[in-house]
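[1] Predicted model, plus sequence, below.
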Amino acid sequence: MLRAPSCRSGRLLALVIACTAAAPAASLAQAGEVNVYTYREAKLVAPLFEAFTKETGIKVNTISASAGLEQRIATEGANSPADVLLTVDIGRLKEAVDLGIAQPLKSDVLDKAVPAQYRDPGGLWYAVSARARVIYAARQRVTESEITYEELADPKWKGRICIRSGQNIYNNALFAAYVAHHGDQKAEAWLAGLKANLAQKPSGGDREVARDIAAGKCDIGLGNTYYWALMNEREPDKKPWAEATKVILPTFQGHGTHMNISGVVLAKHAPNKTNAVTLIEWLVGEKAQKIYADINFEYPIRASIPPHPTIAAYGELTADPLPVATIAANKKKAATLVDKVGFDN
């Protein structure tokens, strides 16, 4: 964990933030180091950074948080020790750009490895892994093997759907993709129809969606691909929730399955820029992409790396070709429509 020299490790995170914000960037610009601000859970990124350090000799210092890292970097300004921002959603990448904390990165390595739909046209951010927003369905009660996102508003699902908050970053991205495909009016009508089909007030997270399906409170719900795999493979107390459900890869009519990304930004004032670029390029290399697939249960960005067998068992993925940048451009509209229809009420 990255710390400013005068901060005591036992203090609250807020104090740590204040101390590191006050530290001059030069004091943290040490040879052989790179400073990463990340939204990823420590246990998920640790294998990546350990492998990177072993291969390159560059030490990775991390600060993890569940929110506010973009604003923190902006507040730190030119004194920010941040070299890289690693996010779990396209919305936070867009916010980083909007706040002016990213600098363009020109890299043939990245452009070759990352498909155009998963990177910023100006090089301000790149995806390092992908995840699909899929349907968890009751294994014993749902016979369907194919469902479109549009069908979620069909009255046949009335009282049968569980979902986390409509303003959650993952749902917001899906709803933004719906706006991009169908326009504001149709998206509003669809959200109203989806709300009418809910079995209960939106709450919890994706794991809780599976829990409630297993408990018979609903029959289907939305979740990210990797949560189901984690429950099934790594979380014994939640494995019964996975066993009671199955994963269906939904699609937009005439398109494909909605994809979101984990991505990186090169910080505007990166004190260790060379090391930062080395790390970012390493994250799309074969070794890192295999770690993303085998440990994090995510879809690799690099086409040559197959997904984990558990993820592959969901079925053949036809990814929606909609550029992630287009999804980001519609997130504000989606959030407004969620409130307009009273989705979370």
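    Noted; the coordinates are in hand. Just so we're clear, the structure is a prediction, and the values are computed from it rather than from any experiment. Numbers count the residues shown, from 1 in each chain.

[2] From now on I want contacts and neighbour counts done on CA atoms only, so please keep to that.
    Fine.

[3] residues in contact with residue 278?
    Contact analysis of residue 278 by C-alpha atoms under 8 Å, 6 or more residues apart in numbering lists nothing.

[4] Following the chain past the strand or helix carrying it, name the next helix or strand.
    For residue 278, the element it lies in under DSSP states H and E is helix 273-283. Helices and strands here follow DSSP H and E; after helix 273-283, the next one along the chain is helix 286-294.

[5] For that following helix, what is the distance to the chain centroid?
    Distance of helix 286-294 from its chain centroid, counting by C-alpha atoms, centre = their mean, to the nearest Å, is 16 Å.

[6] Now do it against helix 273-283: the angle between them, please.
    Counting by axes from the mean of the first three to the mean of the last three C-alpha atoms, to 10 degrees, helix 286-294 points 60 degrees away from the direction of helix 273-283.

[7] now for helix 286-294, which elements pack on it?
    helix 42-56, strand 126-138, strand 299-300 (3 or more C-alpha pairs under 8 Å, 6 or more residues apart in numbering; DSSP states H and E).

[8] Kindly recompute the last result at 10 Å.
    Applying 3 or more C-alpha pairs under 10 Å, 6 or more residues apart in numbering; DSSP states H and E, one finds that helix 286-294 contacts helix 42-56, strand 126-138, helix 273-283, strand 299-300, helix 309-312.

[9] quick one: buried residues of it?
    Residues of helix 286-294 classed as buried by neighbour count (16 or more other C-alpha atoms under 10 Å): 286, 288, 289, 290, 291, 292, 293, 294.

[10] farthest pair in those?
    Within the buried residues of helix 286-294, two members stand farthest from each other by C-alpha to C-alpha: 286 and 294, at 12.0 Å.

[11] The structure to be compared is supplied as follows:
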Amino acid sequence: MKWYASLATACVFLAACGAPSGDSGESEAAAESVAEPTGLLNVYSARHYDSDKELYKRFEDETGIRIRFRESGAAELLEAMKAEGDNSPADVIISSDAGTLYRFKDAGLMQPVESELLATRIPEHFRDPDNHWYGLAKRLRVIVYDPARVEPEQVDEYADLASANLEGDVCMRSSTNIYNLSLMGELIDRLGKDTAEAWARSVVANFARPPQGGDTGQIEAIAAGQCSVALVNHYYWVRMTQGSDAQRKSVEKTMLSFPQQDSWGAHVNVTGAGVAAHAPHKEAAIQFIEWLAGEEGQFLLTTETKEIPLVAGAEMPEGLDRLPPDFKESVFPLNKLGENQAEAQAIYDRAGWN
């Protein structure tokens, strides 16, 4: 993992950016001014998007607070922070999925934050009940299918993926993937452990191939005729509609179904952020998360990812008009996705969902 920083920030860590080495107070003051004019913020992010670089730059330009960011997988960042202990330089943690945010909180790597602005803008069920993290953008885990082989009514519930009518037609990614773990975390609560496990066993019986690849790979597999249905986060499908010629040709062979429209609604999750437990720049960290909940932050956070802005009235990214305008989404306490995570993995393991 590497740190990335603007030139001004880098100067802080490279000893005054070549300032004169004399002993005069004037020289020392000048060096201090060049090194850190107004503030510093260290961001640990599990996201990897070019638009995030622009996001950091905009925040720097508007506030004068220089951002250093460290990007890696959520598991790698978590282990790095554990190793750093009380001396961790992390101020802000950004990660996708409430399940991964739970892992940081459960490891004692986040601290509660009281913010009237965030409490007003972020709906209660999209934030940690103890205010350790706040959701900032949302995604839905939906069913993608081949309309030439499957009728819409065959895939309007998650339960349909376990139907004998889809034997040999289902593609999936690994059970260890956090998106699948979080979905199971909700199903455990909605259906009960026994019914959720029976569902998982029946889905495994319908596999067209062993679990593999990411969400984009599931869509491509359907387009290639390897299977007929799969689970994906909505934004992978939307991004493919604006991708390469090959991606557009693949995605146009498929459609999305938003399950549970007659019951609790489609499974929803978040990208969120929290303040690190030992943040050396706590106030700047809170300011940054609040900025992400503002108009500009919401747009930059979602414009490339094609997630859905979480703050009411925020501008929608291009391409989201391909989704139904009035779908029903689940209102479910997202902290339970993390609390049920171990049981979710155990269920998948017993079901043979590798």
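    Thanks, I have the structure now. Quick caveat, the model's predicted, so the values are computed rather than measured.

[12] if we can go back for a sec, mutual contacts of residue 286 and residue 294 of the first structure, please.
    Both residue 286 of the first structure and residue 294 are contacted by residue 300, under the criterion C-alpha atoms under 10 Å, 6 or more residues apart in numbering.

[13] thinking again about what came up before, for residue 144 of the first structure, state which of the buried residues of helix 286-294 of the first structure is nearest.
    Proximity of the buried residues of helix 286-294 of the first structure to residue 144 of the first structure (C-alpha to C-alpha) peaks at residue 293, which lies at 27.4 Å.

[14] Next, name the residue at the spatial heart of the second structure.
    Centroid check for the second structure by C-alpha atoms, centre = their mean gives residue 96 as the closest residue, at 1.8 Å.

[15] That one contacts residue 271, correct?
    Yes. Residue 96 of the second structure lies in contact with residue 271 (C-alpha atoms under 10 Å); the separation is 4.1 Å.

[16] Find residues that contact each of those two.
    Common neighbours of residue 96 of the second structure and residue 271, using C-alpha under 10 Å, 6+ apart, are 46, 47, 135, 136, 137, 138, 139.

[17] Show me what the third one lines up with in the first structure.
    Aligned by TM-score structural alignment, residue 135 of the second structure pairs with residue 127 of the first structure.

[18] any idea how far residue 66 of the first structure is from the closest residue to that match other than its chain neighbours?
    Spatial nearest neighbour of residue 127 of the first structure, excluding adjacent residues (C-alpha to C-alpha, 6 or more residues apart in numbering): residue 263 at 4.0 Å. Distance of residue 263 of the first structure to residue 66 of the first structure, computed by C-alpha to C-alpha, to the nearest Å: 15 Å.

[19] Tell me which of these two has more neighbours.
    More crowded of residue 263 of the first structure and residue 66, by other C-alpha atoms under 10 Å: residue 263, with 23 against 11.

[20] That one should be in a helix, yeah?
    No. Counting by DSSP: H, G, I helix; E, B strand; the rest coil, residue 263 of the first structure is not part of a helix but strand.

[21] Please report the distance of it from residue 295 of the first structure.
    Applying C-alpha to C-alpha to residue 263 of the first structure and residue 295 of the first structure gives a distance of 17 Å.

[22] same check, this time on residue 100 of the first structure
    Going from residue 100 of the first structure to residue 295 of the first structure by C-alpha to C-alpha gives 33 Å.

[23] now do residue 257 of the first structure
    Applying C-alpha to C-alpha, the value for residue 257 of the first structure to residue 295 of the first structure is 22 Å.

[24] Same check on residue 322 of the first structure?
    Taking C-alpha to C-alpha, one finds residue 322 of the first structure at 27 Å from residue 295 of the first structure.

[25] Tell me who's in contact with residue 226 of the first structure.
    Residues counted as contacts of residue 226 of the first structure (C-alpha under 10 Å, 6+ apart) are 130-134, 206, 232, 293, 295-299, 310-311.

[26] where's it, which helix or strand?
    Using DSSP H and E, residue 226 of the first structure sits in helix 225-233.

[27] What is the corresponding segment of the second structure for that helix?
    Going by TM-score structural alignment: helix 225-233 of the first structure matches residues 234-242.

[28] ok so, going back, in the superposed pair, what's the mean gap between the helix holding residue 278 of the first structure and the second structure?
    In the superposition against the second structure, helix 273-283 of the first structure averages 0.8 Å from its aligned positions (mean C-alpha distance after the TM-score superposition for the first structure).

[29] That helix vs strand 126-138, what angle?
    Going by the same axes, to 10 degrees, helix 273-283 of the first structure makes 40 degrees with strand 126-138.

[30] Specify, as a residue range, where helix 273-283 of the first structure falls in the second structure.
    Using TM-score structural alignment, the residues of the second structure aligned to helix 273-283 of the first structure are 282-292.

[31] buried set for that stretch?
    282, 284, 285, 286, 288, 289, 290, 291, 292.

[32] Do I have it right that the fourth one meets residue 93?
    No. Under the criterion of C-alpha under 10 Å, residue 286 of the second structure lies out of contact with residue 93, with a separation of 11.2 Å.

[33] Overlap of the contact sets of these two?
    Common contact partners of residue 286 of the second structure and residue 93 (C-alpha under 10 Å, 6+ apart): 273, 274, 275.

[34] Skipping its backbone neighbours, what lies nearest the second one in space?
    Read that as residue 274 of the second structure. With C-alpha to C-alpha, 6+ apart as the criterion, residue 274 of the second structure has its nearest non-adjacent residue at 4.2 Å, and that residue is residue 133.

[35] How many residues are close by the one you found?
    Residue 133 of the second structure: 30 surrounding residues under other C-alpha under 10 Å.

[36] Would you agree it is in contact with residue 277?
    No. Using C-alpha under 10 Å, residue 133 of the second structure is not in contact with residue 277; the gap is 11.4 Å.

[37] Need the residues touching each of these two.
    Common neighbours of residue 133 of the second structure and residue 277 (C-alpha under 10 Å, 6+ apart) are 92, 93, 104, 105, 110, 111, 112.

[38] how about the second one, what's its match in the first structure?
    The one in question is residue 93 of the second structure. Counting by TM-score structural alignment, residue 93 of the second structure corresponds to residue 85 in the first structure.

[39] was I right about residue 293 of the second structure contacting residue 311?
    Yes. Counting by C-alpha under 10 Å, residue 293 of the second structure touches residue 311, with 6.6 Å between them.
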